[in-house]
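**Q** After the sequence you'll find the predicted model.
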Amino acid sequence: MKKSFIITLLFFITVSIVVSCEKNDVRMREPQVASLLVPANFPIPVFDTGNPLTKEGIELGRRLFYDKRLSGNNQLSCGSCHKQELAFSDGVALNNIGASGNLLHRSAPTLINLAWANNGLFWDGGSTNLESQAFGPLTSEDEMHQNLFQLNDELMAVPDYVSRFNFIFKDGISSANIVKALAQFQRTLISANSRYDKYIRHETGGTLSASELNGLQLVRQKCQSCHQGDLFTDNDFHNNGIDDDFSNTAFDGIFLGRARVTFNNADLGKFKTPTLRNILLTSPYMHDGRFSTISQVLDHYSDGIKVSATTDPLVKQNPGGLPGISLTPQQKADITAFLHALTDSTFINDTQLAGP
């Protein structure tokens, strides 16, 4: 009896251990939930796209971001036009490395702190979120020119991709899941470790010179109506007076600005406010890259505003509401000095954001 009891007891213990191990193994085989590391001086991001972050999804997105299979001719990746060393911009005014070889009509925007970009993407806000945005460059004839069905087939021919997609998404490889993975990775492109950030957070290395401190105060006084808070953008759309004629409706009305999307004439010439973070790495400037230097940008705001019916009152700061933002040569030099303090060397050298 004792021997039989002991055998029976050992059997149940063994079964319990096996079942427990299987349950733990199941948990280990589930994607690990990931959360964004929100900098202390940043607001909490608000986005709800039905695309929760996972450690594995972010890694898959990183691999896809740098994979040239995503272009129709297998010559371009997202990283071809969004280079980490340039804060994920491309360093040219208008690119022509796309599939058609045609010159694009807008400059490639920098990819920084996109988890907070909840008011439309592209220069005119034509896309509502990162997931839908990705379809634009993927399918554009002048950019990656990829057939999405062919892309699915190409990725299905790679066992590693098949394994990763099946693990992360219930329905495996699909166009929707490709852009979801890309979006997960792009939401981790958080830049918040510049000297300015260390100064604000009272961290080691957060020292600003007298000129930089003067520049910070000038930015707060004269620029932060649009370049707001520690994100240095309001993620909104403004006509900043670089044009006064919007009659050109060629190329799907791309010169109309926000009005191309809203069909509202009050939005003519309005473009999305870019962040000032890493600004000295992301030249040339404006939606069409027309200004090569920060000096030209500051000269525009002080002396080059063109007035139209939709020119933003925020760029009419001179006495009597006249156009322009008064800046002396010394003030321009101080603002430029401060902008240097917004360069985040950690961000552009972070190996977790680099290609695999």
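**A** Looks like it arrived, so ask away.

**Q** From now on I want contacts and neighbour counts done on CA atoms only, so please keep to that.
**A** Noted.

**Q** all helices of the stretch 251-356 of the chain, in order?
**A** With DSSP state H, counting those that start in this stretch as the criterion, the stretch 251-356 of the chain has helices at 259-262, 294-303, 329-340, 345-348.

**Q** The ones you listed: which one's closest to Leu213?
**A** The minimum distance between Leu213 and these falls on helix 329-340, with 6.9 Å, by C-alpha to C-alpha.

**Q** what's that closest one in contact with?
**A** Defining contact as C-alpha atoms under 8 Å, 6 or more residues apart in numbering, one finds that helix 329-340 is touched by 211-216, 218-219, 276-280, 294-295, 298.

**Q** Structure two is appended below for comparative analysis:
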Amino acid sequence: MKNLAFHIAGLSFVLAACHDNPKVEPGSQPYQFEVPANFPAPLENRENPMTKEGIALGRLLFYDVRLSGNNKISCASCHEPKLAFSDGKALGNAGVSGTTLHRHAPALINLAWAGNGLFWDGGSTNLESQAFGPLTAADEMHQDLFELVDELNAVPDYVTRFKVAFNEKITSQSVVKALAQFQRSLVSASSRYDKYRRNEPGGNLSPQELIGWQLVQEKCQGCHAGELFTDHDYHNNGIDADFSNDALEGIFQGRFRVTYKTADIGRFKTPTLRNIALTAPYMHDGRFESLEDVLDHYSEEIKTSPTLDLKLPEKGLKLKEEEKKAIITFLKTLTDQEFITNPEFSRP
């Protein structure tokens, strides 16, 4: 299937056997999740509790090309730490087939707080089921899950690590559980903005940046809400007026592709604004190359349709040039250098 985010919610059943056992496995150490002072509490995950061993295993797997059918592609091939775990491309073609995908690779940021579905259309219910999508998609990693288990079982270190982390033999379910634990550990909360909010050293914002912050609160936080700068919901933000593309399996129909509710036509998941200066290009199809392009869209180029989000005026936000500059200046304060250079997140 030729897209980064196809609907695999049906695969979530494979984790059902884990639901009755929220305890950390013998021999593994619980991971003490440190919630940033300016953040809300993360989502509780009793089915796959984070451990030091599970996260370390997930990190190894995230960078391991064995996860792809041709043993040349890893998760990191499309999610680079220096780009806040995005790939810098509008539509990637790094998959096994070399085919250009129809969806932009999302950044992996603060996923411990991500509820209400994953992928641009919410086609997966959690990080565990989500991982099966890119692992098995023909135009992405195209891995046979039985072959993957055999390959990992041939590595004694992996056999030991899976036993310690999950107290079981290697299975495709434990592979995605480890990947999910690592991804939930990817917390970005040390930007200059965060330090300003927590009154920490290095947390100074200029007058222009403060004006930009006020404008973001007024103009953007209806969707890019709170300290996470996303409401984890789905919105039609006016980038298209026509969503009829049956030949592409409804890729541009957004949330409708999952729910089949007409109110969801053209609605896509709100990405976080954190590290936004690093994750260009923008939108679900990467159509906007720069933040300037994004603001021009919201200011003057809104396209109307029956499902256009009510938070958006049909004639656009009508931002002045100095307001656009102030907003972009503020958005750059959300760049977290500690996050993208954290050795705990880098290639082992």
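**A** Nice, I can see it. Only a predicted model underlies this, so the values are computations on that prediction, with no experimental measurement involved.

**Q** and which of the contacts of helix 329-340 of the first structure is nearest to Phe246 of the first structure?
**A** Nearest member of the contacts of helix 329-340 of the first structure to Phe246 of the first structure, counting by C-alpha to C-alpha, is Leu298, at 23.1 Å.

**Q** Residue in the second structure paired with the closest one?
**A** Leu298 of the first structure maps onto Leu295 in the second structure, with residues paired by TM-score structural alignment.

**Q** Can you give me the end-to-end span of stretch 253-262 of the first structure?
**A** Using C-alpha to C-alpha, to the nearest Å, the end-to-end distance of stretch 253-262 of the first structure comes to 12 Å.

**Q** can you tell me what part of the second structure that stretch aligns to?
**A** With TM-score structural alignment as the criterion, stretch 253-262 of the first structure aligns to 250-259.

**Q** count of residues packed around Arg59 of the second structure?
**A** The number of residues packed near Arg59 of the second structure is 25, by other C-alpha atoms under 10 Å.

**Q** That one reaches Leu186, doesn't it?
**A** No - between Arg59 of the second structure and Leu186 there is no contact under C-alpha atoms under 8 Å: 10.4 Å.

**Q** Need the residues touching each of these two.
**A** Common contacts of Arg59 of the second structure and Leu186 (C-alpha under 8 Å, 6+ apart): Phe345.

**Q** Show me what Pro106 of the second structure aligns to in the first structure.
**A** Checking TM-score structural alignment: Pro106 of the second structure goes with Pro109.

**Q** Leaving out the residues flanking it, which one is nearest to its match?
**A** In space, Pro109 of the first structure comes closest to Ser89 once its chain neighbours are excluded; the distance is 5.9 Å by C-alpha to C-alpha, 6 or more residues apart in numbering.

**Q** Alignment lookup: the one you found to the second structure.
**A** Applying TM-score structural alignment, one finds that Ser89 of the first structure aligns to Ser86 in the second structure.

**Q** Could you look up the SS state of the residue nearest the centre of the first structure?
**A** What sits nearest the mean C-alpha location of the first structure, by C-alpha atoms, centre = their mean, is Leu111, with 2.9 Å. Three-state call for Leu111 of the first structure (DSSP: H, G, I helix; E, B strand; the rest coil): coil.

**Q** and the nearest residue in space to it that is not next to it in sequence, how many neighbours?
**A** Distance criterion C-alpha to C-alpha, 6+ apart; nearest residue to Leu111 of the first structure, sequence neighbours excluded, is Phe88 at 5.3 Å. Look at Phe88 of the first structure: counted by other C-alpha under 10 Å, it has 23 neighbours.

**Q** How about the contacts made by Phe88 of the first structure?
**A** Applying C-alpha under 8 Å, 6+ apart, the residues contacting Phe88 of the first structure are 79, 81-82, 109-112.

**Q** State the number of residues packed around Gln184 of the first structure.
**A** Gln184 of the first structure: 26 surrounding residues under other C-alpha under 10 Å.

**Q** Pull out the buried positions in the helix or strand that contains it.
**A** Gln184 of the first structure belongs to helix 175-186 when assigned by DSSP states H and E. Neighbour counts using 16 or more other C-alpha atoms under 10 Å place 177-186 of helix 175-186 of the first structure among the buried residues.

**Q** so where in the second structure does that helix end up aligned?
**A** Using TM-score structural alignment, the residues of the second structure aligned to helix 175-186 of the first structure are 172-183.

**Q** so where do the helices sit in the stretch 51-200 of the first structure?
**A** 55-65, 78-81, 130-133, 135-139, 148-156, 159-168, 175-186, 195-200.

**Q** what's the average distance of the second one to the second structure?
**A** In the superposition against the second structure, helix 78-81 of the first structure averages 0.4 Å from its aligned positions (mean C-alpha distance after the TM-score superposition for the first structure).

**Q** one step back: distance from the match of helix 175-186 of the first structure to the first structure after superposition?
**A** After superposition onto the first structure, stretch 172-183 of the second structure sits on average 0.2 Å from its aligned residues (mean C-alpha distance after the TM-score superposition for the first structure).

**Q** For that stretch, which outside residues touch it?
**A** By C-alpha under 8 Å, 6+ apart, the residues outside stretch 172-183 of the second structure that reach it are 14-15, 48-51, 54-59, 61-62, 108, 111-112, 127-129, 131-132, 145-146, 148-149, 162, 166.

**Q** now swap in stretch 234-247 of the second structure and tell me
**A** The contact list for stretch 234-247 of the second structure, computed with C-alpha under 8 Å, 6+ apart, reads 121, 250-253, 255, 264-270, 297, 301-305, 307-309, 312.

**Q** From one end of that stretch to the other, what's the distance?
**A** End-to-end for stretch 234-247 of the second structure, by C-alpha to C-alpha: 23 Å.
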